[in-house]
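J.: I would like to see how this sequence folds:
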Amino acid sequence: MLINAAEPRRLGTPDAGTPRLRFETETRTTATGTFPTRRLIKIDGEPAFELGVWCGSCSFLFERLEGSRETLSLEEVQDRLTGTLTDADDEDLLRAFGEVLPEGQYLPLLLHIEPRLAVPGSEGDYFSEEQVATWGVSQFWGIAESPRTPYYRTFETEIDASAHLYEFVVPMVPPTWNDEERVEEYVELMGRGTIPTAVAVSTFGVFEPAVSPPDNDQYAHWCLTHFLLDGHHKLEAAARAGRPIRLLSLLALDEVLATPEEWARLPELRSRPRTPRPARCARRVRD
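T.: The predicted model follows:
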């Protein structure tokens, strides 16, 4: 559920100010031109996540790399985030988290989410179910893609017969790194009715294969991905207890792999009821 959305606004630290989190695209130059090879999220200058590139038919991707070793939580706003945020246009929070992000245009979205932990290769994993049902397994590796990290699935809905929206929350460190006592504290807090708030920087892309095998389920995958800045213990507690939390998403508009008309639909799409893709269209990879 969408609580509310703010107008796009400029946030972040100029490159000269060395923000802790940066987006970077690596390229390769040939006789026919320069082409992107890898899109990265870097933390403190080290590659933390590889993101998918847009090639017209490439599949969606996020993959944890060795530079993803710590969270970007801010101590000075913890009291605010323990409670329930009501407005995406919260000046204090936007300014505080803007200091760890690169300068650019961001769309603040305040979302109500009910996270479910997904483990690569297990039941409920997007990469070995919905993605394989459309693209098949990796042509090079012969297996499903892997994000190399547990992550949370939070929402999906039908856009139309030829497109579906999927939403993911990706922790900077795996849940096994969380402090168990803090997780249990949030479980207890949520049990008393509190709905705490997490914060993420987000990316969005629209992906569809040029040609799918005849038996595959071909449609456009609209993928909204939230990389968690603050709230790792809250997400695990919510998933464990089956409780909702709120997520302040800062969608990096300079990094979207979609048209302005497509990303502008996100607030409306995120307000729709949750609707899974029909089960007959999903196919997992099994031995």
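J.: contacts, neighbours, all on C-alpha from now
T.: Fine.
J.: count of neighbours near the closest residue to Ile143 other than its chain neighbours?
T.: By the measure of C-alpha to C-alpha, 6 or more residues apart in numbering, the closest residue to Ile143 outside its immediate chain neighbours is Val137, 5.0 Å from it. Using other C-alpha atoms under 10 Å, Val137 has 18 neighbouring residues.
J.: List the contacts of Val137.
T.: Shown in contact with Val137 (C-alpha atoms under 8 Å, 6 or more residues apart in numbering): 143-145.
J.: Which of those sits closest to Arg9?
T.: Glu145 (34.3 Å; C-alpha to C-alpha).
J.: Would you confirm that the closest one contacts Ser138?
T.: Yes - the pair Glu145 and Ser138 passes the contact test of C-alpha atoms under 8 Å, sitting 6.5 Å apart.
J.: Neighbour count: the two, which is higher?
T.: Between Glu145 and Ser138, Glu145 has the larger neighbour count (other C-alpha under 10 Å), namely 22 against 12.
J.: Could you also give me the structure for this second sequence? I'd like to compare it with the first:
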Amino acid sequence: MLLNVEPVRVLGDPDEPRLSFSADTETNRERLLLVDGKPAFELTFWCGTCQILFQRQEGSTETFSPEGDDPVEAFGSLLPQGDYQPLSLEIRPRLVQPSGAGDYFAEEQVETWGLDSFWGLPVYPRTPYYRTFETPVDGEAHFYEFVVPMVPPSWNERAQVEKYASDLESGDVATAVAVSILDVSAPAGADGPDHYQHWALTHFLLDGHHRMQAAAETGHPVRLLSLLAVDSGTASRPMVERVPALRAQEPGRR
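T.: This is a model prediction of the structure:
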């Protein structure tokens, strides 16, 4: 459910942000989410026909809780300076294990791109992650949403997860925060019912890891404040501008 959309805001640290996006547009490769200059996630290549990707790297080892009265400004201060679309969402996360039931990379992605041509295996994200929402874009494209933790659920403190689970059972709706990107890709020269454009809205979870796990375990909703980086995904700006409307649609599968 889409709860609120704020106007696009200029946020971020122009000098030394803790999180940043790095890309080599000349080779269409090496898109990275960096934490303190270290690779935290490898992202979808720029080519426009490459598979969707978020693959955890060694720099993804911590969560973030900046102080401030305005959470948009507080979390925005961690990010590189740029345009961000704040979105308030209500989600029902479902925890997925790589290559397990419901894994996007082993199911929908393989249906469209097939197995990796070199390894002969599905793409491996190196992390459990949450699936939350999907809906058709049109007859030739489909929208998928993921919440990717900066640290795996196995690192969470069990007592904290149980506390938030109890709070959710009592009716409390907790809020998590993420920086998000929209990547859009489709295989080159392919046709047929399984070959369509994939729109991937990926939320990299900055704060709320225990809350997210508790929501997944109890089936209760959790709120997510998404700071959608307008110019950091492979999607064009007009595509990013469609995200609020797509996110307000009824969920559905192809």
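J.: TM-score, when you put one on top of the other?
T.: Remark: TM-score between the superposed chains equals 0.96 [TM-score structural alignment, normalised by the length of the second structure]; 254 aligned residues with a C-alpha RMSD of 1.4 Å.
J.: The residue nearest to Ile143 of the first structure matches what in the second structure?
T.: By TM-score structural alignment, Val137 of the first structure lines up with Leu115 in the second structure.
J.: what about its match, which SS state?
T.: coil (DSSP: H, G, I helix; E, B strand; the rest coil).
J.: how far does stretch 92-109 of the first structure sit from the chain's center?
T.: 16 Å (C-alpha atoms, centre = their mean, to the nearest Å).
J.: With stretch 119-128 of the first structure instead?
T.: For stretch 119-128 of the first structure, the distance to the chain centre is 15 Å (C-alpha atoms, centre = their mean).
J.: for stretch 184-200 of the first structure, same thing?
T.: 20 Å.
J.: and the contacts of Val137 of the first structure as TSV, adding secondary structure and distance to Arg95 of the first structure?
T.: Shown next, in TSV, are the contacts of Val137 of the first structure (DSSP: H, G, I helix; E, B strand; the rest coil; distance: C-alpha to C-alpha, whole Å):
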residue	secondary structure	distance to Arg95 of the first structure
Ile143	coil	43
Ala144	coil	39
Glu145	coil	36
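J.: how near is the residue nearest to Ile143 of the first structure to Ser146 of the first structure?
T.: 11 Å (C-alpha to C-alpha, to the nearest Å).
J.: Relative to Ala133 of the first structure, which of the contacts of Val137 of the first structure is nearest.
T.: Looking across those and measuring by C-alpha to C-alpha, the closest to Ala133 of the first structure is Ala144, at 10.3 Å.
J.: Over which residues of the first structure does stretch 137-153 of the second structure lie when aligned?
T.: Going by TM-score structural alignment: stretch 137-153 of the second structure matches residues 159-175.
J.: ok, and what's touching that stretch?
T.: By C-alpha under 8 Å, 6+ apart, stretch 159-175 of the first structure touches 68-71, 149-158, 218-229, 232-233, 236, 269, 277.
J.: Mark which of these are part of helices, please.
T.: Residues of the contacts of stretch 159-175 of the first structure located in helices (DSSP state H): 232-233, 236, 269.
J.: Widest-spaced pair of these?
T.: So, those by C-alpha to C-alpha: farthest apart are His233 and Leu269, at 27.6 Å.
J.: the more surrounded of these two?
T.: His233 (22 against 19).
J.: Could you find the counterpart of the more buried one in the second structure?
T.: Match for His233 of the first structure (TM-score structural alignment): His210.
J.: wait, what's in contact with that match?
T.: 153, 156-157, 160-161, 164.
J.: out of these, which are buried?
T.: 153, 161, 164 (16 or more other C-alpha atoms under 10 Å).
J.: where do the helices sit along the stretch 101-250 of the second structure?
T.: For the stretch 101-250 of the second structure, applying DSSP state H, counting those that start in this stretch gives helices covering 108-113, 158-169, 209-218, 237-241, 243-247.
J.: deepest of the ones you listed, which one?
T.: When you average the neighbours per residue for each of the helices of the stretch 101-250 of the second structure (mean count of other C-alpha atoms under 10 Å), helix 209-218 leads with a mean of 24.
J.: quick one: it to chain centroid distance?
T.: For helix 209-218 of the second structure, the distance to the chain centre is 16 Å (C-alpha atoms, centre = their mean).
J.: Check the mean deviation of it from the first structure.
T.: Superposed on the first structure, helix 209-218 of the second structure shows a mean distance to its aligned partners of 0.3 Å (mean C-alpha distance after the TM-score superposition for the first structure).
J.: what is the orientation angle of that helix with helix 158-169?
T.: 60 degrees (axes from the mean of the first three to the mean of the last three C-alpha atoms, to 10 degrees).
J.: In three-state terms, label the nearest residue to Ala210 of the first structure once chain neighbours are set aside for me.
T.: Sequence neighbours aside, Ser57 is the residue nearest to Ala210 of the first structure in space, at 5.1 Å (criterion: C-alpha to C-alpha, 6+ apart). Three-state call for Ser57 of the first structure (three-state DSSP): coil.
J.: how far away is the corresponding residue of the second structure for Ser57 of the first structure from Ala235 of the second structure?
T.: Under the alignment (TM-score structural alignment), Ser57 of the first structure maps onto Thr49 of the second structure. Distance, Thr49 of the second structure to Ala235 of the second structure, by C-alpha to C-alpha: 12 Å.
J.: Between the two, which has more neighbouring residues?
T.: Set Thr49 of the second structure next to Ala235 and count neighbours by other C-alpha under 10 Å: Ala235 wins out with 21 against 17.
J.: now, which of the contacts of His210 of the second structure sits nearest Arg242 of the second structure?
T.: Closest to Arg242 of the second structure, out of all of the contacts of His210 of the second structure and judged by C-alpha to C-alpha, is Pro153, at 31.2 Å.
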